[in-house]
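Visitor: Provide a 3D model corresponding to the input given below.
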Amino acid sequence: MGIMEPRVMLPNIAVVEEGLGMRDWTFFSNVYHGPLCRIMIGWNSNMLEVTILSSGGQWVTCDITRKDGGQLVRVTFVYGSSTSVERQELWHYLKYQKSVNDSVPWLVTGDFNAIMRVTDRQGGDSNWYRHMEDFPNCVHESELIHLAAEGHHFTWHNRQQGTASILRKLDWAFGNQHLIRLWPQAKATFQARIDSDHSPIHITLSPKPPYQRARFKFLNLWADQDGYEETVRAAWGTEAHGNPFSRLTSKLRTLKGHLSNFHKRNSSHISSRVAQAEKKWKEAQDFLDQHPQDLEAGQWERDMGNQYSALRKAEESFYKQRSRVNWLQLGDRNTSFFHRSLLHRRHRNGITSLCRDTGEVTRNPEDIDPY
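Guide: The predicted model follows:
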């Protein structure tokens, strides 16, 4: 649990923690970074093991694991400063943490005191100032992905009425690629404001749904691979009976099977193939470096280099098509960008629950996707 802006002075911290009445809970705060506590976190010490990694005036980062086992999660609780100049420290910290946390699931959540776009505000000053670009730029450079959200969009209200009313989305929940891969159904629920002018955030890390066989999709990269035309001719040359439409659908089904087998032989697990090709190319380069006069070593190095280049091109084409990003023209080898876009798109479009006609909400993957 994270509490933002409790505004408690150091001499009163112990009294406040005791007053919460949460037995077996341990608390930590960033009160030593300023005159008032801005972030307080707490956890049930019988269930969780929490290690504080870093704290500042605008953040607390910790590692969380269940005592009965399970995956470690790194969480950064955020309370952004009210001034854009002071928030620069927060933006620099998050961008630096991107590389530090690449190999662990990283959740970033809290009150950032900043909006991402014009639609995140209603009322008040309508100008878009240059410093307002800092937050979206930070999220982009940190490669953070919005958690799927439900509930309120505007998470802060100034409690005024009429023309004086101001609404803002200041509270956010993000995850890095590692977290989304482990918990693709992770979700943030922004609840109704009760005793605060901010919406509470309830975050759930749902387990992966059971494996479902992927539906057939034509990949553009197949058309550039050796053997593609022969595969299509072989499938289309099979005998089919019935009326013209029946023969067409029959041949399309046959072609689907041939292309699926073609994919298994040539382009399945494309990223693993790229990694293996890169390893072989490096081995060939090392061998050539030790035997510079060996003509076969030179030919092996060229062959491995060409194979690696072709697979890299196929990998980029695969992720570009699946991410549905067609406008990027930054240069060659944008594979990592397309991969992040695909991950974000899958997470954004994922359906985690359905409401039946009776009003019952189901989160059973089999009920959501019965096919």
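Visitor: CA atoms for contacts and neighbours, from now on please.
Guide: OK.
Visitor: what comes into contact with stretch 123-141?
Guide: 84, 88, 91-92, 94-95, 114-116, 118, 145, 163-167 (CA atoms under 8 Å, 6 or more residues apart in numbering).
Visitor: here's the other one to compare against:
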Amino acid sequence: MTNIILWNCRGANKPNFRRSIRYILKKYPTDVLAVFETHAGGDRAQRICHGLGFDSSFRVDAAGQSGGLWLLWRSNVGEVEIMSSSDQFIHARVKQGVECFHLVVVYAAPTVSRRSGLWASLKAVVTSIDGPLMIGGDFNTIVRIDERVGGNGHLSPDSLAFGEWINELELIDMGFRGPQFTWRRGRVQRTYVAKRLDRVLCCAHTRLKWQEARVSHLPFLSSDHTPLYVQMSPGVEGNSKRRPFRFEAAWLQHPGFKELLLNSWNGELRTPDALYGLRFTLKKWNREVFGDIQRRKEAFMEEIKDIQDKLDISQTDAMLEREAFLIKELEVVLEQEEVLWFQKAREKWITLGDRNTKYFHTSTIIK
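Guide: As a prediction, the model looks like this:
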């Protein structure tokens, strides 16, 4: 197991969630995905899970519009066996050859009364495990006063019980990189509250086995919770090789492409020489004009991350309004990108029609 994402998505049936999670999965390589508070079940939940591109999944469906936990994984992580589950956690055992690893993903109910028996249930799970263990998700409570901003500034009895539970089981907080808080509420400074409700814990065996493992708090997107990105064996990213030049059929959809060709084509040269010169013009145009969706998307993400880092320190109405605007604009860009890839994936169908051939059936399965 290499990379895991844990996220309280606050509704997996929302279009903005699906766009956000596709973007996250593309940007952050993920072997295991756990989503909480999905607000979905039955056939709808199955369709959404299938569309996320994982090989296997296990669901605890929502009760109406409340709760819901999904665990999805790729086949490369090994043999995954669901050991136990409830409406607040899933315990999975991952086996790779002779090695075994236990993963417990948690969505603690938002009210103290509903999660009153959770710590005892999880204690029974944790004490029954012999070997590496990781337990993480949305625990819906904090451990220390500095894990919140706003509110009354006191630890509740439930928070104290949670801290005692961690100490009793000798679990280790894996820490984090990125923004301090994982949940926020309030769009103006007067009502702003933020807490670290989501975290990843592990046993000593796990911490020693994966000493370089790290947890990153990703930016807030379509939920009031931030995704947690766990890298068990983070590697050093290398520079990707330069891609060879290829004509993109999607360029034909751009309103300025025809004019670019007319202005750039040198009719005095032989066709091979003219095409060779046109290649450099097209590469520059693709990078500076057609490729602006990708650049805008990354620019929005960088600014969202920057403003959320500042919100950890202090909050103003202007910053909160700016963040809301940026997230809304990012969702528009993600939707534009989705439409672009939709057109590119079906460009042959648009040209050639819906022919019942083996080629088109195979292309559909691959896509």
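Visitor: care to give me the TM-score?
Guide: TM-score of the superposed chains, computed with TM-score structural alignment, normalised by the length of structure 2, equals 0.51; 203 aligned residues with a CA RMSD of 2.3 Å.
Visitor: Tell me the buried residues within the contacts of stretch 123-141 of structure 1.
Guide: Buried subset of the contacts of stretch 123-141 of structure 1 (neighbour count, 16 or more other CA atoms under 10 Å): Gln88, Trp91, Leu94, Lys95, Ala114, Ile115, Met116, Ile145, Ile166, Leu167.
Visitor: so what corresponds to the third one in structure 2?
Guide: If I follow you right, that is Leu94 of structure 1. Superposed on structure 2 with TM-score structural alignment, Leu94 of structure 1 falls opposite Leu122.
Visitor: Confirm its match sits in a helix?
Guide: Yes. Under DSSP: H, G, I helix; E, B strand; the rest coil, Leu122 of structure 2 sits within a helix.
Visitor: tell me the secondary structure for Leu107 of structure 1?
Guide: Going by three-state DSSP: Leu107 of structure 1 is strand.
Visitor: Now which residue in structure 2 aligns to it?
Guide: Aligned partner of Leu107 of structure 1 by TM-score structural alignment: Met134.
Visitor: tell me the contacts of that match?
Guide: Met134 of structure 2 touches His102, Leu103, Val104, Val200, Leu201, Cys202, Cys203, Thr206, counting by CA under 8 Å, 6+ apart.
Visitor: same deal with Met304 of structure 1?
Guide: By CA under 8 Å, 6+ apart, the neighbours of Met304 of structure 1 are Ala277, Lys280, Trp281, Ala284.
Visitor: That one sits in which helix or strand?
Guide: Assigned by DSSP states H and E, Met304 of structure 1 belongs to helix 295-323.
Visitor: In structure 2, what stretch matches that helix?
Guide: By TM-score structural alignment, helix 295-323 of structure 1 lines up with nothing in structure 2.
Visitor: Name the residues of that helix that are buried.
Guide: So for helix 295-323 of structure 1, counting by 16+ other CA under 10 Å, buried means 297-298, 300-301, 304-305, 307-308, 311-323.
Visitor: what are the ranges of the helices in the stretch 201-350 of structure 1?
Guide: For the stretch 201-350 of structure 1, the helices defined by DSSP state H, counting those that start in this stretch cover 228-236, 244-266, 270-290, 295-323, 335-349.
Visitor: In structure 2, what stretch matches the shortest one?
Guide: If I follow you right, that is helix 228-236 of structure 1. Under TM-score structural alignment, there's no match for helix 228-236 of structure 1.
Visitor: Distance check, the aligned partner of Val73 of structure 1 in structure 2 against Glu81 of structure 2.
Guide: By TM-score structural alignment, Val73 of structure 1 lines up with Phe101 in structure 2. Distance check for Phe101 of structure 2 against Glu81 of structure 2: by CA to CA, to the nearest Å, it reads 11 Å.
Visitor: Over to Val60 of structure 2?
Guide: Distance from Val60 of structure 2 to Glu81 of structure 2, by CA to CA: 15 Å.
Visitor: okay, the two: which has more neighbours?
Guide: More crowded of Val60 of structure 2 and Glu81, by other CA atoms under 10 Å: Val60, with 22 against 13.
Visitor: hang on, the more buried one packs against Leu72?
Guide: No. Shown here, Val60 of structure 2 and Leu72 do not form a contact pair, counting by CA atoms under 8 Å, at 11.7 Å.
Visitor: and for these two, which residues touch both?
Guide: With CA under 8 Å, 6+ apart, Val60 of structure 2 and Leu72 have no common neighbours.
Visitor: still on that earlier bit, closest one to Thr26 of structure 1 among the helices of the stretch 201-350 of structure 1?
Guide: Nearest to Thr26 of structure 1 among the helices of the stretch 201-350 of structure 1 is helix 335-349 (33.0 Å), distances taken as CA to CA.
Visitor: Find the nearest non-adjacent residue to the counterpart of Pro110 of structure 2 in structure 1, please.
Guide: Under the alignment (TM-score structural alignment), Pro110 of structure 2 pairs with Ser82 of structure 1. Leaving aside its sequence neighbours, Ser82 of structure 1 sits nearest to Asn113 (CA to CA, 6 or more residues apart in numbering; 6.3 Å).
Visitor: and the aligned residue in structure 1 for Ser85 of structure 2, what is it in contact with?
Guide: Alignment note: Ser85 of structure 2 maps to Ser55 in structure 1; criterion TM-score structural alignment. Shown in contact with Ser55 of structure 1 (CA under 8 Å, 6+ apart): Asn30, Thr61.
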